[in-house]
Structure formats: C-alpha cells, structure tokens
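In: Quick one: sequence and predicted model below, then my questions.
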Amino acid sequence: MTLQDLDLDVYLTPEDLAAGLRTDARTGLSASPKWLPPKYFYDARGSELFEEITRLPEYYPTRAERSILAERAPAIARITGAKTLIELGSGSSEKTRLLLDALREHGTLGSFTPLDVSESALRHALDDLHRDYPDLHLHGIVADFVNHLEVLPETGTRLVAFLGGTIGNFTPAERAPFLSALRDRLAPGEFLLLGADLVKSPAVLIPAYADAAGVTAEFNRNVLRVLNRELGATFDPSRFAHVALWDEANEWIEMRLRSAVPQTVRLEALDLDITFGRGEELRTEVSAKFRRDGLTAELAAAGFAVRDWWTDREDRFALTLAAAV
C-alpha cells in the first residue's frame, strides 16, 4: 500500500475548507463579542504546537486519557466485540492503537475507519498504520464529523471512538444535536467510546491552558497567522495577549485573545475591516468540563445508555462507554 492507493474517501475538499473559513471568519469577527471556531488552530504549525502542548507538565488530559485506555482497552474489546472501529477527528490515531491492539487480540477486529478533515494528515496516518497493521482493512474518510456523519461505514458491529475531550469544544446546544445525529447512525447495541475532561479545581485547569513556557499562547495566536495566510489578513499576533479563563457558571475553560491596543485589521479576501478596542477579546475556544451525572443525562437524551465509566487514578479525565438503545 502506498500513499497513492490507500482506501480513502474524500467528502471535504480544500475548497470546502476555504469556503468554511471565509464564512466563519466573517460571521465570528463581525459578532459582538467576537469569536472563531477552534478548528482553525490546526494548520501544520498549529498541529505541531498542540503535540508540544500534550507533552507539557501542566497539560494532563492526553496522559490521563492514555492511562485509561492502557488499562481498559481489553475490557472495551471484550464488551463491544467490535468488528469495525471508527475514530472521529482521528489525527495521528496514536492513542487509538491501544484499542486496535486490544480488539485484534480479542479476535473481532476487521477494519479501522479514521475520519479527519485533513487529507494529507490522514494519508500519512494510514500509511503508518498499514506498516504496523498490514492485515487490517483501513478505510480513511476525509470529512467533518459534525456535517458528514452519514458517510460512516455500516459494515460490522461498530465502535465509534471520539477521544481527546473534543466533545468539550461543543456548547450544550451544539452537543445535543451532534450526539443525537451520531446515535441515529448506529444500530441498537453498537457503541460510542467518549473521552471527556472532568470538572476540577481551576488551580489545575487554568495552567493546562496557560502553561509557563507559553506554548499554549503561541498555539492560540496561531489562528491569527492562519487568517493572515488564508484570507490576506493583517493581524499582528504580538498585539494580542493569550487569556485562559474558568467560567464557573458554564463549567468550561475559555481561551481568548485580548487586543493590547486599539487597532483595525484588514481581511483582504473578505473585503472586511475589523476594529478592536484596547482590551477587547476574541474567543477562540470553549473547552467544557463534565460531571458524571450530567454527561450520562446528555447521552441518555440522545439515545445512549452508559455501560461503563472509567477515570484515571486522579479522577481528572473519563472514558465513557455507551451503547445505542
């Protein structure tokens, strides 16, 4: 198998991504307060920065989730008996290899379908996976998991993995229809494995999003560089400070960029000028944190029954195994 002949379906083209960016930038930057979706952090540089973040001492979620998977993957394989593993927002699928190994050892796994918005990243990941799992059928899908759930394969008993706490980037109003749409794509008895960060002290949460080395600050400001490159914008990232706040009422972290000076930014591709007052903030991410009862209720409302709930040893992060009912 080569990069050229992978089993890969493309439902999201670079032109689609560019159109989405133009729409989101015009809508979000014209709003009050201003906002941008977090998915635009992740160009090549942003992905490198995020990988660096996952290795920082303050950033616990990746290590915590991996520790749960390392301990519980055999049980997940035994309970689900999955023949097809699907991963939403797969990236490199590095942690997912723990599930692949456990399902293969259990003797049920026949295929793996990673879904991601980046065709180049997905091709690279599939090539690496084929080298290490040469007998496993690999079927990559280039798509947006919010808008393209209908393209998920329907072969074999399925386990859908949605890891990394990405569910926290949805507001409650966004989570409900997403989870319901995902349930509608599954048959009764098929499974969702959901990674979710848990509510905890702001003394732990805030440093995870505002590390001492400033890597998260550079990651946050990277969205401005994306707009500069893709939309001919004139953002000066040095004029924006990184802010991470704990919203106790909503139980989520907000990442923002705060304008250090009054300024006007031109977005040439949109023929749009955006003004910022001194201290005005642009919200770039919401990262909701969860409690067991609340997440169980949200899953039940969408048509899932929680089968198991596992946390790391410090109760910082949870993996929820839920069955479609």
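Out: Structure's in. What do you need?
In: Please make it C-alpha for all contacts and neighbour counts, starting now.
Out: OK.
In: What is the neighbour count of V286?
Out: Residues lying near V286 (other CA atoms under 10 Å) number 23.
In: Go ahead and confirm it touches P172.
Out: No. Contact criterion CA atoms under 8 Å: V286 and P172 do not qualify, at 11.0 Å.
In: Excluding chain neighbours, give the residue nearest to G165 in space.
Out: Of all residues not flanking G165 in the chain, A196 sits nearest, at 4.4 Å (CA to CA, 6 or more residues apart in numbering).
In: since we're on the one you found, how many residues are nearby?
Out: For A196, using other CA under 10 Å, the count is 27.
In: isn't it right up against T166?
Out: Yes. Taking CA under 8 Å as the definition, A196 is a contact partner of T166 at 7.5 Å.
In: which residues do the two both contact?
Out: In terms of CA atoms under 8 Å, 6 or more residues apart in numbering, A196 and T166 are not both contacted by any residue.
In: picking that back up, which strands or helices does the helix or strand that contains the residue nearest to G165 pack on?
Out: Here A196 sits within strand 191-197, counting by DSSP states H and E. For strand 191-197, the packing partners by 3 or more CA pairs under 8 Å, 6 or more residues apart in numbering; DSSP states H and E come out as helix 61-80, strand 158-162, strand 317-324.
In: Comparison target, given below:
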Amino acid sequence: MTLTRIDIDLPEHQLRETLVADAARGLLAAAKTCPPKYFYDQRGSELFEQICGLPEYYPTRIERRILTRWADEIVAAVPAFTSLVELGSGSSSKTPLLLDALYRQTPAVSYVPVDVSLHALVGAVGALRDAYRTLPIHGVVRDFEDPLHGLPDLGHRVVALLGGTIGNLDPRTRAGFLADVAAGLSTGEGLLLGVDLVKEPRRLVRAYDDAAGTTRLFNQNMLNVLNRLLDADFEPDRFDHVAVWNEEQSWIEMRLRAREAMKIRLGSLDALVGFEEGEEIRTEISTKFRRESLERELEAAGFGTRGWWVASEDEGCAGSAGDYAVVLGVRS
C-alpha cells in the first residue's frame, strides 16, 4: 500500500466554474452572498490558523480540550473503528489526538484528510508523515459538502467534521449534508461533529470580530479570491468587516459592508455589480446549537447519538451545559 497519496478531485478550473455559478446566484442577487469555502486560498488558510490562536476565539481551545480529555472514550464508542476520514481537515492540528487514541486501540489505523485547499492539505500531510511514519494517509482536495461516494475506503470509518464547520450550513443544506453522509456510511460507522453552543451574544460576536483585526483580514481576503477566480476588481479596503448575532436563526453572520457606492467588474460573468453605500455581502453563517435540536437533526438523517462530550472555557464537564461540544452519531 502507498503510504502517502493526495488526489485532486477539485482542480482549479472546476473551482473556478463552481465559483462562477455561486457568484451568479449570490453576488447578482438582491441580498448578496458568497459561500465561506472561498475564504481558503493559501493566505486565507494562514489567517484562519492565526484566528484559532486568538484569545477571543474559544472554539479551537475548547475542542482541543475535549479531544485531549475524551479521545479514548470517543474512539472506543465506535467498535472496530480503524479509519478516520476528516472533512475540512485544514492543518489537521487536532487530528493527532484522535490518531493516538486510535493507535491505543488498534495498530490498523488509516487517515483520509479532505480539504478544498491543496496548500493546507500538503502542509498537513507533510507534518503528519513526519510524526506517523507507517500511517497510510490518502488526502483528497475536495469540497467537504460533496457526497462521500468516491472517497478512499480504508476501513471501518468515522467521518469527522470538527471546528464547528457544520454550523456554516443553513438548516436545509445541513439536512442534505447529513443525509448524504449517512448514505455514504455503512451501519455502525460514525460521524463526529464539533459544534459551538448557544451562549451570551456579546461573547459570540467577539469571537468573530477580534481586537487585533485578524478576522477582518480573513473576511476581506475573500475579495482577493474573487478577484483571482472571477477576474474581478474588488478593493478589499473599501469594505468593512461586520459580525452580528442573528437571534432568530441562532447564528453569527459575517458580512462585508461597502463603505461607499461603487461598481465592481466580474469579468468571468461579463457583468457589473453595483453596491450602494452600506450594502453588504454575507460571507458566512456560523450556527450555534442546542443539544435537543441537533439530536433531532441527526436522527432524521439516520444517526443515533452515541456520545456528547461538552466543555466550557473555564473547565471541562460531562453534563449538558457548556460552551462547546463534540458529538458522535452512529449510522443506524
């Protein structure tokens, strides 16, 4: 078996074609939007790694705390678990916590990282190869929302989507994603989610609008990606970063707000997009969950909840309260 391999299921030309379609739907709409997957070029990936270390951005710290404390329990909750498939793997910085726990259970371990950023995937695979000399790693450049069909099947799988990424999907898209994952898994295989929980809104907003301005740069960098892939002429500094709490939907919205009226050329669409002063592009939603509603969503997709591990910024706890949770569903 080849120990290290990276397949590119999402080449640059296909990413551009997808973006053109997304832009036609989102940037030309009355209420402008653009999907958060377009944050992650090389610069965007680097900025997101910086965000994960910010004092205001608690999800990464708490998720790492949960995995450090309960990785063995999580792994043991899926009998015969040997293959970790990580969607939106990024730098794979928390992955060793699960891999080490897997190795304590079985020597037959494999890892399949899936990410839209080739740069992030190459860096992550290189770092893991240095640490795990005999671990089969089969990386795939791909949109994590795509169905599991066609991904490497190297054993009895748990599919992990960590970092609160599931919250970037609106309810309808999330239901479709969970159903697709369930359809791609066999009975007894698992889905491991990292989910941020509903809490005091000011704290949520601070996590997406930090004092150092790193999240602002991350948000504005999407416009550089649009310029490259859409042959556009956005000037990022002409847009302000905005983060707001949507109480009705239980999610944070990140937006880019035009500082003045302007027209933007989208060469790939042969179109001009007009912005009024104060008009916004919604670039991300980040849903915050409650246990009961998330378990209903998992059940509707075909997953039984096998475990719910929760911690707070101050201390870990095994109860239902807390700031952040790691949730395990098993395909029924």
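Out: Cool, the structure landed. Because the structure is predicted, anything quoted here is derived from the model rather than measured.
In: TM-score for this pair?
Out: Superposed pair, TM-score by TM-score structural alignment, normalised by the length of structure 1: 0.95. Supporting alignment: 323 aligned residues with a CA RMSD of 1.6 Å.
In: re the thing from before, which residue in structure 2 aligns with the residue nearest to G165 of structure 1?
Out: Here A196 of structure 1 is matched to V195 in structure 2, going by TM-score structural alignment.
In: ok, now P37 of structure 1?
Out: Matched to structure 2 by TM-score structural alignment, P37 of structure 1 sits across from P35.
In: And for E17 of structure 2, the neighbour number?
Out: Quick note: E17 of structure 2 (other CA under 10 Å) scores 14 neighbours.
In: likewise I74 of structure 2?
Out: I74 of structure 2: 22 neighbours (other CA under 10 Å).
In: which is the next helix or strand following the strand holding A196 of structure 1?
Out: helix 202-209.
In: any idea which helix or strand comes after that next one?
Out: Assigned by DSSP H and E, the successor of helix 202-209 of structure 1 is helix 215-231.
In: what about the strand or helix carrying F177 of structure 2, how far off from structure 1?
Out: Counting by DSSP H and E, the element that carries F177 of structure 2 is helix 171-184. Taken against structure 1, helix 171-184 of structure 2 registers an average deviation of 0.6 Å after superposition, with mean CA distance after the TM-score superposition for structure 1.
In: hmm, who's touching that helix?
Out: By CA under 8 Å, 6+ apart, helix 171-184 of structure 2 touches E145, P147, L148, H149, I166, E297, L298, A301, G302, F303, R331.
In: same thing but at 7 Å, please
Out: With contact meaning CA atoms under 7 Å, 6 or more residues apart in numbering, helix 171-184 of structure 2 is reached by E145, P147, L148, H149, E297, A301, G302, R331.
In: can you check stretch 303-317 of structure 1 too?
Out: By CA under 7 Å, 6+ apart, stretch 303-317 of structure 1 touches 61, 64-65, 67-68, 180, 183, 196-198, 296, 299, 318-325.
In: for stretch 185-196 of structure 2, same thing?
Out: Residues outside stretch 185-196 of structure 2 that contact it (CA under 7 Å, 6+ apart): 59, 63, 78, 156-164, 288-289, 323-332.
In: still on that earlier bit, residue range for the helix holding F177 of structure 2 in structure 1?
Out: Counting by TM-score structural alignment, helix 171-184 of structure 2 corresponds to 172-185 in structure 1.
In: Tell me the buried residues in that stretch?
Out: R175, F178, L179, S180, A181, L182, R183, R185 (16 or more other CA atoms under 10 Å).
In: any idea how far the match of P37 of structure 1 is from L266 of structure 2?
Out: 17 Å (CA to CA, to the nearest Å).
In: So if I had to pick from the two, which one is more boxed in?
Out: Set P35 of structure 2 next to L266 and count neighbours by other CA under 10 Å: L266 wins out with 22 against 17.
In: residue at max distance from the center of structure 2?
Out: A261 (32.5 Å; CA atoms, centre = their mean).
In: and the closest residue to L27 of structure 2 other than its chain neighbours, what does it touch?
Out: Distances taken as CA to CA, 6+ apart put T33 closest to L27 of structure 2, at 5.9 Å, once the chain neighbours are dropped. T33 of structure 2 is in contact with G26, L27, I281, R282, T283, counting by CA under 7 Å, 6+ apart.
In: name the element the residue in structure 1 that the fourth one lines up against belongs to?
Out: Translated: R282 of structure 2. Residue pairing (TM-score structural alignment): R282 of structure 2 is matched to R283 of structure 1. Secondary structure from DSSP H and E places R283 of structure 1 in strand 281-288.
In: what's the average distance of that strand to structure 2?
Out: Averaged out, strand 281-288 of structure 1 is 0.7 Å away (mean CA distance after the TM-score superposition for structure 1).
In: Need the residues that contact the host helix or strand of H13 of structure 2.
Out: Take DSSP H and E as the rule and H13 of structure 2 turns out to sit in helix 12-26. With contact meaning CA under 7 Å, 6+ apart, helix 12-26 of structure 2 is reached by K32, T33, C34, L229, L230, S268, L269.
In: what range in structure 1 matches it?
Out: Counting by TM-score structural alignment, helix 12-26 of structure 2 corresponds to residues 14-28.
In: Only the buried residues of the matching stretch, if you could.
Out: Going by 16+ other CA under 10 Å, stretch 14-28 of structure 1 has these buried residues: L21, R22, D24, A25, R26, G28.
In: Dump the contacts of helix 171-184 of structure 2 to a markdown table, plus secondary structure and neighbour count.
Out: Converted to a markdown table, the contacts of helix 171-184 of structure 2 look like this (DSSP: H, G, I helix; E, B strand; the rest coil; neighbours: other CA atoms under 10 Å):
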| residue | secondary structure | neighbour count |
| --- | --- | --- |
| E145 | coil | 18 |
| P147 | coil | 17 |
| L148 | coil | 19 |
| H149 | coil | 12 |
| E297 | helix | 16 |
| A301 | helix | 21 |
| G302 | coil | 19 |
| R331 | strand | 23 |
